[in-house]
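A.B. asks: got a structure for you, letters missing:
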């Protein structure tokens, strides 16, 4: 099954402005296959058990919904739900598959609702989502009829989750490649590049912004969403051992500082279009993600502070032109 995931995408690349990517991507995928997650073969076998269905509705504009319960038997619905739960934890969503509500940890639809009014129309665009997770936002992007939506994320479980959802809507314009941004050549061809929830995980944030810029065509649009702190252009929080219990958090700039970083590497028309403190309703434990979540990472006596005493998660979205 997985071989067609990649060969179909290679054919798409060959027929697009992104064809130079074929010089490096197949070898990277071959390397990735040789070093797969220990559970990957089992996950693939489970994927193959998903029944073939004919969804009576495909909805992407307001939510990600494929089909209704009436399209399938009660047995099939229970079968699908049981299989999808084998791919827990589900972090980004929600998804509605034949009326099965995949109630993910994050209400990613709320983030999309805050971001989407400010982006350029994606119709006929080549779109890249860097650190796309299971691909929720990519499906919402697809509603605007882009030429191609590509996600990159090296996490094997996210690829499986993406393919599980795509099983119910095998649209040829949407693909996820299990590679990191450090594996990407400087294509300079994407019309829009999204990076949502990645910058603070990078040890070298300015280098990461340069990598994003190298993927965009001149005049292309960057949509950058990240954790920030309040302050002026000199304010950057460098987290200690953990931030909100996360070990892999490095730099949290103010929006003014982040604007300076973007300007220094050549972005223009930089706008801060949204700033929002993450609520306990937006990130929480569910039956599809049963581990700890945001409430466990905040000071129990002051929800405006993390458990370590840092400012609680504040997220901002900036839009800039390459």
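C.D. replies: Ah, there it is. This is a predicted model, so every value here is computed, not measured. Numbers count the residues shown, from 1 in each chain.
A.B. asks: Going by C-alpha atoms from here, please, whenever you check contacts or count neighbours.
C.D. replies: OK.
A.B. asks: Would you indicate which residues of the helix ranked longest in the chain are buried?
C.D. replies: For the chain, the helix that runs over the most residues, judged by DSSP state H, is helix 2-14. Within helix 2-14, the residues that count as buried by 16 or more other C-alpha atoms under 10 Å are 6, 9, 10, 12, 13.
A.B. asks: Beyond that helix, next helix or strand please.
C.D. replies: Tracing the chain past helix 2-14, the next element assigned as helix or strand by DSSP states H and E is helix 25-34.
A.B. asks: Can you tell me the SS state at the residue positioned nearest the centre of the chain?
C.D. replies: Nearest residue to the geometric centre of the chain (C-alpha atoms, centre = their mean): residue 132, 2.3 Å. Look at residue 132: counting by DSSP: H, G, I helix; E, B strand; the rest coil, its state is coil.
A.B. asks: let's bring in a second one:
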């Protein structure tokens, strides 16, 4: 109970300087520290952050003075906090965005995986993509990772963080845990976005993650590593995250000149379709 209360009050404790050396650092701050070791400066570079949430990571990225910082999140109309049957839609442009001290900043609404071709082309390519707490919300993780790969310039860097399965057996294998039908007992009712079906789910003792309708599955560590390799990433390195039981995974990975594996290499003519690309 004390640890739970501490997690809730952590932002306030951080501002007041009341955290002790025995309190583990915020895992997103750990991810950023790993980035600065790989890229001490982002001057002259293009950066894409997917899922900026509360803007804390956006502020950190802006402090490295990139030439361009594009922040993308799903449209505000689709954001609902349903873990407690409450509705809290996000602002279309969050208030914290205006506080970012960076001339080259921009905020876009949209799902990076399903953008129309014209909007996708307009984004261009990036030197760095920062993506934390997003992968496990996406129903097509391999295709999502391939999209990130295609949005990077050759030599570009991906910083990725995701939640993992807590299942005591599945977490040791190269697999994905499907949360169906538990995740669907929190759906909005019919076409009415303001009426929620109360959750009847009793949380599994092995699952510390709140079950939401936008979390349909949780991958194992090996599954995430496999997806990155299949998409074509190189120099994949894990970033140690100070969270018990290894329930989250942080990674850095680079895009080189290799364009990724294809669906079939048999026969005299290799397949033109890359793994994870839309057919």
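C.D. replies: Ah, there it is. Quick caveat, the model's predicted, so the values are computed rather than measured.
A.B. asks: Give me the TM-score for this pair.
C.D. replies: Remark: TM-score between the superposed chains equals 0.58 [TM-score structural alignment, normalised by the length of the second structure]; 186 aligned residues with a C-alpha RMSD of 3.0 Å.
A.B. asks: mind listing the helices for the second structure?
C.D. replies: Secondary structure of the second structure (DSSP H): helices at 2-16, 27-38, 56-62, 117-123, 141-151, 221-231.
A.B. asks: Now render those as JSON lines, adding mean neighbour count.
C.D. replies: Shown next, in JSON lines, are the helices of the second structure (neighbours: other C-alpha atoms under 10 Å):
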{"stretch": "helix 2-16", "mean neighbour count": "11"}
{"stretch": "helix 27-38", "mean neighbour count": "16"}
{"stretch": "helix 56-62", "mean neighbour count": "19"}
{"stretch": "helix 117-123", "mean neighbour count": "10"}
{"stretch": "helix 141-151", "mean neighbour count": "21"}
{"stretch": "helix 221-231", "mean neighbour count": "20"}
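A.B. asks: Need those helices in a markdown table (columns: distance to residue 251 of the second structure).
C.D. replies: Shown next, in a markdown table, are the helices of the second structure (distance: least, C-alpha to C-alpha, whole Å):
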| stretch | distance to residue 251 of the second structure |
| --- | --- |
| helix 2-16 | 23 |
| helix 27-38 | 9 |
| helix 56-62 | 16 |
| helix 117-123 | 24 |
| helix 141-151 | 12 |
| helix 221-231 | 9 |
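A.B. asks: nearest to residue 132 of the second structure, of the ones you listed?
C.D. replies: Between residue 132 of the second structure and those, the shortest separation by C-alpha to C-alpha is 8.1 Å, and it involves helix 27-38.
A.B. asks: Regarding the first structure, what is its longest strand?
C.D. replies: strand 216-228 (DSSP state E).
A.B. asks: quick one: the residue mapped onto residue 105 of the second structure from the first structure and residue 295 of the first structure, what's the gap?
C.D. replies: When the first structure is aligned by TM-score structural alignment, residue 105 of the second structure is paired with residue 174. In this view, residue 174 of the first structure and residue 295 of the first structure are 34 Å apart by C-alpha to C-alpha, to the nearest Å.
A.B. asks: More neighbours: which of these two?
C.D. replies: residue 174 (22 against 18; other C-alpha atoms under 10 Å).
A.B. asks: Give me the nearest residue to residue 47 of the first structure, chain neighbours excluded.
C.D. replies: Spatially, and ignoring its direct neighbours in sequence, residue 47 of the first structure is nearest to residue 164 (6.3 Å; C-alpha to C-alpha, 6 or more residues apart in numbering).
A.B. asks: Residue 104 of the second structure too?
C.D. replies: Nearest non-adjacent residue to residue 104 of the second structure, counting by C-alpha to C-alpha, 6+ apart: residue 68, 4.5 Å away.
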